[in-house]
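Would you be able to build a 3D model of this:
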Amino acid sequence: MIIKRNVLWAALFIIPAVELFGFILVSSWFGVSKTLLLLISTSLIGLLMMRFEGSKVLQDSRQQMQEGRIPGRTMLDGLCIFFGGLLLIIPGFITDIIGFTLVFPLTRPLYRGVLLKWIEKKMKNGTFTYYKR
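Modelled structure (predicted):
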């Protein structure tokens, strides 16, 4: 538990420092006003992508449930889109890159596989419980 807290505290300081460095680097290339416009544009494009992909995932999961299937992969896609959208809202270039790869359908399976392995590990350890109706 102590290691997880230390990683969380390190991330709390490292991520903003890296984002600040990226902002300074990009603003030295393009200027401050264009950099701010780029950050706002990536956030807006990301939110639109998240909305479009999220509605597509909801439609797919509804269809699968109506067919009597469990929408497992679709639910993992929904989680990836949700966290990708959160990262796109946070200002910064690194979080935007990770957020876009979470929302974009061609790169999402990379994260989905990692998330699936994490869930399987937690279920085997007994630290992740699910309730079946």
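
from here on, contacts and neighbour counts on C-alpha atoms
OK.

Chain neighbours aside, what residue packs nearest to T95?
L87 (5.3 Å; Cα to Cα, 6 or more residues apart in numbering).

Show me which residues of the helix or strand that contains the one you found are buried.
L87 is part of helix 72-89, with elements assigned from DSSP states H and E. Within helix 72-89, the residues that qualify as buried are 74-89, counting by 16 or more other Cα atoms under 10 Å.

next structured bit after that helix?
Heading C-terminal from helix 72-89, the first helix or strand you meet, by DSSP H and E, is helix 93-103.

helices and strands around that following helix, which ones?
Under the contact criterion of 3 or more Cα pairs under 8 Å, 6 or more residues apart in numbering; DSSP states H and E, helix 93-103 touches helix 2-30, helix 32-66, helix 72-89, helix 108-125.

To check against the first, give me the structure of this:
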Amino acid sequence: MNKLLLLFIAVPLVEMVVLIKVGEQIGALSTIALVILTAAIGIHLLKKQGVAMLNQANWKINQGQIPAKEMAEGIVLAIGGALLLTPGFVTDAIGFACLIPISRHFLLGAVLKNINVSPIYTHNSKTSFHQPPEQSKNIDPQVLEGEFERKK
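Sure, this is the predicted structure:
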């Protein structure tokens, strides 16, 4: 919690220092125009990337697949859009990194490698976050056994 509080204090202070330094170099009106320009470009990129992401997710759903990657990238896009709408050059740089596909994949990979996901198993109407006792430890965790019925 303390890291989050520090982040909420440090980011605006850094943004103010950067805005003041840029304003000293190019002038106040030019700095304001540049902040508005980066927001406009960011909104355009966000719309373009968001539509592409929704189309990809829709295609996966139509193929019977779960669009998990697209959902995660959608969250990164939303964060990037919020950062681009926040006035400042540091948040704009991070926001643009969230919108550019190559850097978005890099950021997402860096975040996801630090997340430990436990599968949820349901047995006899009880939900468990641990592996069922009847399964052996030697079973490949990438294989999910079960039954399904295709409904048309």
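
Map P109 of the first structure across to the second structure for me.
Mapped onto the second structure by TM-score structural alignment, P109 of the first structure lines up with H105.

ok, now L76 of the first structure?
Counting by TM-score structural alignment, L76 of the first structure corresponds to A72 in the second structure.

which position in the second structure aligns with K56 of the first structure?
K56 of the first structure maps onto A52 in the second structure, by TM-score structural alignment.

and the gap between the residue positioned nearest the centre of the second structure and V14 of the second structure?
By Cα atoms, centre = their mean, the mean C-alpha position of the second structure lies nearest to V76, the distance being 1.9 Å. Distance of V76 of the second structure to V14 of the second structure, given as Cα to Cα, to the nearest Å: 22 Å.

List the contacts of the residue nearest to L45 of the second structure when sequence neighbours are not counted.
Of all residues not flanking L45 of the second structure in the chain, L99 sits nearest, at 6.9 Å (Cα to Cα, 6+ apart). Shown in contact with L99 of the second structure (Cα atoms under 8 Å, 6 or more residues apart in numbering): 45-46, 49, 76-77, 80-81.

Give the equivalent position in the first structure for L85 of the second structure.
Per TM-score structural alignment, the equivalent position to L85 of the second structure in the first structure is I89.

Apologies, that question was intended for Q63 of the second structure.
Matched across to the first structure, Q63 of the second structure falls on E67, judged by TM-score structural alignment.

What is the neighbour count of that match?
A count of nearby residues for E67 of the first structure, using other Cα atoms under 10 Å, gives 9.

separation between it and E19 of the first structure?
For E67 of the first structure, the distance to E19 of the first structure equals 45 Å [Cα to Cα].

and what of G72 of the first structure?
34 Å.

do the same with L38 of the first structure
Taken as Cα to Cα, the span from L38 of the first structure to E19 of the first structure is 14 Å.

What's the match for T38 of the second structure in the first structure?
Per TM-score structural alignment, T38 of the second structure is aligned with T42.

nope, I94 of the second structure is what I was after
Checking TM-score structural alignment: I94 of the second structure goes with I98.

Contacts only, for T86 of the second structure.
By Cα under 8 Å, 6+ apart, T86 of the second structure lies in contact with D92.

and with 6 Å instead?
Contacts for T86 of the second structure (Cα atoms under 6 Å, 6 or more residues apart in numbering) come out as none.

before we move on, what about G109 of the second structure?
G109 of the second structure neighbours (Cα under 6 Å, 6+ apart): none.

I66 of the second structure: what secondary structure?
Assigned state for I66 of the second structure: coil (three-state reduction, DSSP: H, G, I helix; E, B strand; the rest coil).

tally of neighbours for it?
Neighbours of I66 of the second structure (other Cα under 10 Å): 13.

Now it. Nearest residue, chain neighbours left out?
Of all residues apart from its sequence neighbours, K60 sits closest to I66 of the second structure (Cα to Cα, 6+ apart), at 6.5 Å.

L5 of the second structure matches what in the first structure?
Applying TM-score structural alignment, one finds that L5 of the second structure aligns to W9 in the first structure.
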